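[1] sequence unknown, structure follows:
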């Protein structure tokens, strides 16, 4: 079969495992070239580095309407991703424990790939969280944990949509999108003003939910490795190890934010 222009273009990129890229998503927007990812990540890190210096010259902005619109959009997008993954994986009778990535163009398989692509795009949309922190002068929230989480998740999602867009990836993606529905739902409510504050007593449980998420994904990735699952033999161990620093950093944040003040208050 003669090579097409797209094939030649794809093969011109030189990066590890390029020949193993999934043919179904190879040419999808922001997937084909590694330079797209590098450029977006560089722009994000430049915003983190120089954005606060620029914003400090001006008064902090409230941005209640943009915050509410962005958070609401993220609720609906993550809800859509979660429902698509759940319904398509059930239709295909996917295994929770081990599901190989099959290069199939069946409608339900492509639904899973498309849902994961939207999940990847949502990680770009989450960069707006950082921009809002900068424009609102929320310097304490612009932590290493925040920047590490957003930048590495974006890069990690590109790796999976590029090489393993279907199969067992649906499990952590479905869990994460469900958590983000709750998280962005909280963000949307929190900007509505003092009248909603009394209904947001469950803020501390968000971090606890994230810790539970990382624990479940770590255990899930471990069992995939132990049973020698065909899915992502070279990526799954990395994905499992990727959860460890999140458990440590989110755990440390949870203790400092919600546990230490309570202990101090009791001793006073």
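    On my side now, so go ahead. Note that the structure is predicted; figures quoted are calculated from it, not measured.
[2] contacts, neighbours, all on C-alpha from now
    Fine.
[3] strands of the stretch 1-150 of the chain, start to end?
    Assigned strands in the stretch 1-150 of the chain: none (criterion: DSSP state E, counting those that start in this stretch).
[4] burial measure for residue 77, as a count.
    Residue 77 has 19 neighbouring residues, counting by other C-alpha atoms under 10 Å.
[5] in contact with it, which residues?
    With contact set as C-alpha atoms under 8 Å, 6 or more residues apart in numbering, residue 77 has these partners: 118, 122.
[6] do you know how far it is from residue 182?
    Using C-alpha to C-alpha, to the nearest Å, residue 77 is found at 12 Å from residue 182.
[7] structure two is appended below for comparative analysis:
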């Protein structure tokens, strides 16, 4: 029995070493890229905090008022997202890419290294966005911390770590550029929403954020679908395209359901990170959030749920 366990451990270590050997050498000098252990530890700490430690600490405490911090945080992410989009464009999408079958440039040319850098920056932005959930916990907005919210925030950085260490660039980076473009709009919305009632008149376009999300997933899925209709394509990691297609399709279905429920049937279900509230008890009427028969207001304004993608 002990020998069998040792053999299993040996095989597991061989697989682990094989996976590490495939890491793009241009990324090995970047923070948290040497192996998946630091990244996995960060995500495990995130899950521990949002599922157990955070709610336990806040159980007998008043919610924190984090208005200023949230304004700075959201507008910082707007600036970061703009930078990421610009760098993706300059690294290939607006210069040398065909927007069809674009392989990964594995050279050490300035443009290829620029793509590697922005791919890492996009991944790191997903680590920063874990703070979204921390804000919810500290403000005791536990109803916003749904399974889908946690799944998205933990699954995205974990999968993208593997994506960039093997495939930093090429046609697989299209969805990252589109996602960052959407985040420019979304975090700008969140920043205005956090700024208080005097900015509420500028938030009339809330409904169209869902439409923007739907367009995002359509573009991502269509772009990945091209691969299946090409006679040949030398993109090095087709598995990444398969995963992107499934990811885009899954969230398109999810957002379409919200659109129908909220804007066709008029239920106006609250959203968090593009996902519908799971308790199903809250609705929006006349701009007010009524949950279980009570109306909740924050600093004189209605709390506006976030609608993020991914």
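    Yes, it's here. Since the structure is predicted, the reported quantities are computational estimates derived from the model, not experimental observations.
[8] can you pull the TM-score for these?
    Scored against TM-score structural alignment, normalised by the length of structure 1, the superposed chains reach a TM-score of 0.87; 255 aligned residues with a C-alpha RMSD of 2.3 Å.
[9] where does the alignment partner in structure 2 of residue 184 of structure 1 sit: helix, strand or coil?
    Taking TM-score structural alignment, residue 184 of structure 1 has residue 187 as its aligned residue in structure 2. Put simply, residue 187 of structure 2 is helix when judged by DSSP: H, G, I helix; E, B strand; the rest coil.
[10] from what I can see residue 187 of structure 2 touches residue 72, true?
    No. Counting by C-alpha atoms under 8 Å, residue 187 of structure 2 stays clear of residue 72, with 10.6 Å between them.
[11] more neighbours: which of the two?
    Shown here are residue 187 of structure 2 and residue 72; by other C-alpha under 10 Å, residue 187 has more neighbours (23 against 14).
[12] show me where the stretch 51-200 of structure 2 has helices.
    With DSSP state H, counting those that start in this stretch as the criterion, the stretch 51-200 of structure 2 has helices at 54-58, 67-88, 110-128, 131-138, 147-166, 174-194.
[13] show me which residues of the third one are buried.
    Spelled out, it's helix 110-128 of structure 2. Within helix 110-128 of structure 2, the residues that count as buried by 16 or more other C-alpha atoms under 10 Å are 111-127.
[14] ditto for the shortest one
    Of all the residues in helix 54-58 of structure 2, those buried under the rule 16+ other C-alpha under 10 Å are 54, 55.
[15] got it, and the last one?
    Going by neighbour count (16+ other C-alpha under 10 Å), the buried part of helix 174-194 of structure 2 is 174-184, 186-194.
[16] now which residue in structure 2 aligns to residue 20 of structure 1?
    Per TM-score structural alignment, the equivalent position to residue 20 of structure 1 in structure 2 is residue 22.
[17] wouldn't that match be in contact with residue 166 here?
    Yes. The pair residue 22 of structure 2 / residue 166 is scored as a contact, 6.6 Å apart, by C-alpha under 8 Å.
[18] so between those two, which is more surrounded?
    residue 166 (20 against 10).
[19] doesn't residue 21 make contact with the more buried one?
    No. Checked against C-alpha under 8 Å, the pair residue 166 of structure 2 and residue 21 is beyond contact range at 10.0 Å.
[20] the equivalent of residue 103 of structure 2 over in structure 1: how many residues sit nearby?
    Residue correspondence to structure 1 (TM-score structural alignment): residue 103 of structure 2 is matched to residue 100. When neighbours are defined as other C-alpha under 10 Å, residue 100 of structure 1 has 16 of them.
[21] residues in contact with residue 100 of structure 1?
    Contacts of residue 100 of structure 1 by C-alpha under 8 Å, 6+ apart are 167, 168, 229, 230, 231, 232.
[22] repeat the analysis, applying 7 Å as the threshold.
    Contacts for residue 100 of structure 1 (C-alpha atoms under 7 Å, 6 or more residues apart in numbering) come out as 167, 168, 230, 231.
[23] quick one: which of the residues you listed is most hemmed in?
    residue 168 leads these on contacts (other C-alpha under 10 Å) with 25 neighbours.
[24] burial count for residue 137 of structure 1?
    Residue 137 of structure 1 is flanked by 19 other residues according to other C-alpha under 10 Å.
[25] skipping adjacent residues, who's closest to it in space?
    Nearest in space to residue 137 of structure 1, with sequence neighbours left out and distances taken as C-alpha to C-alpha, 6 or more residues apart in numbering, is residue 60 at 5.5 Å.
[26] counterpart of residue 160 of structure 1 in structure 2?
    Using TM-score structural alignment, residue 160 of structure 1 pairs with residue 163 in structure 2.
[27] try residue 233 of structure 1
    So, by TM-score structural alignment, residue 233 of structure 1 is matched to residue 238.
[28] how near is its match to residue 58 of structure 2?
    With C-alpha to C-alpha as the criterion, residue 238 of structure 2 and residue 58 of structure 2 are 45 Å apart.
[29] what of residue 7 of structure 2?
    46 Å.
[30] and for residue 145 of structure 2?
    14 Å.
[31] same question for residue 247 of structure 2.
    Counting by C-alpha to C-alpha - residue 247 of structure 2 and residue 58 of structure 2 are separated by 34 Å.
[32] same question for residue 186 of structure 2.
    Where residue 58 of structure 2 is concerned, residue 186 of structure 2 sits at a distance of 28 Å (C-alpha to C-alpha).
[33] check how far stretch 178-189 of structure 2 sits from its aligned residues in structure 1, on average.
    Once fitted to structure 1, stretch 178-189 of structure 2 is off its aligned match by 0.5 Å on average (mean C-alpha distance after the TM-score superposition for structure 1).
[34] let me fix that, I meant to ask about stretch 70-84 of structure 2.
    Overall, stretch 70-84 of structure 2 averages 0.6 Å from its counterpart (mean C-alpha distance after the TM-score superposition for structure 1).
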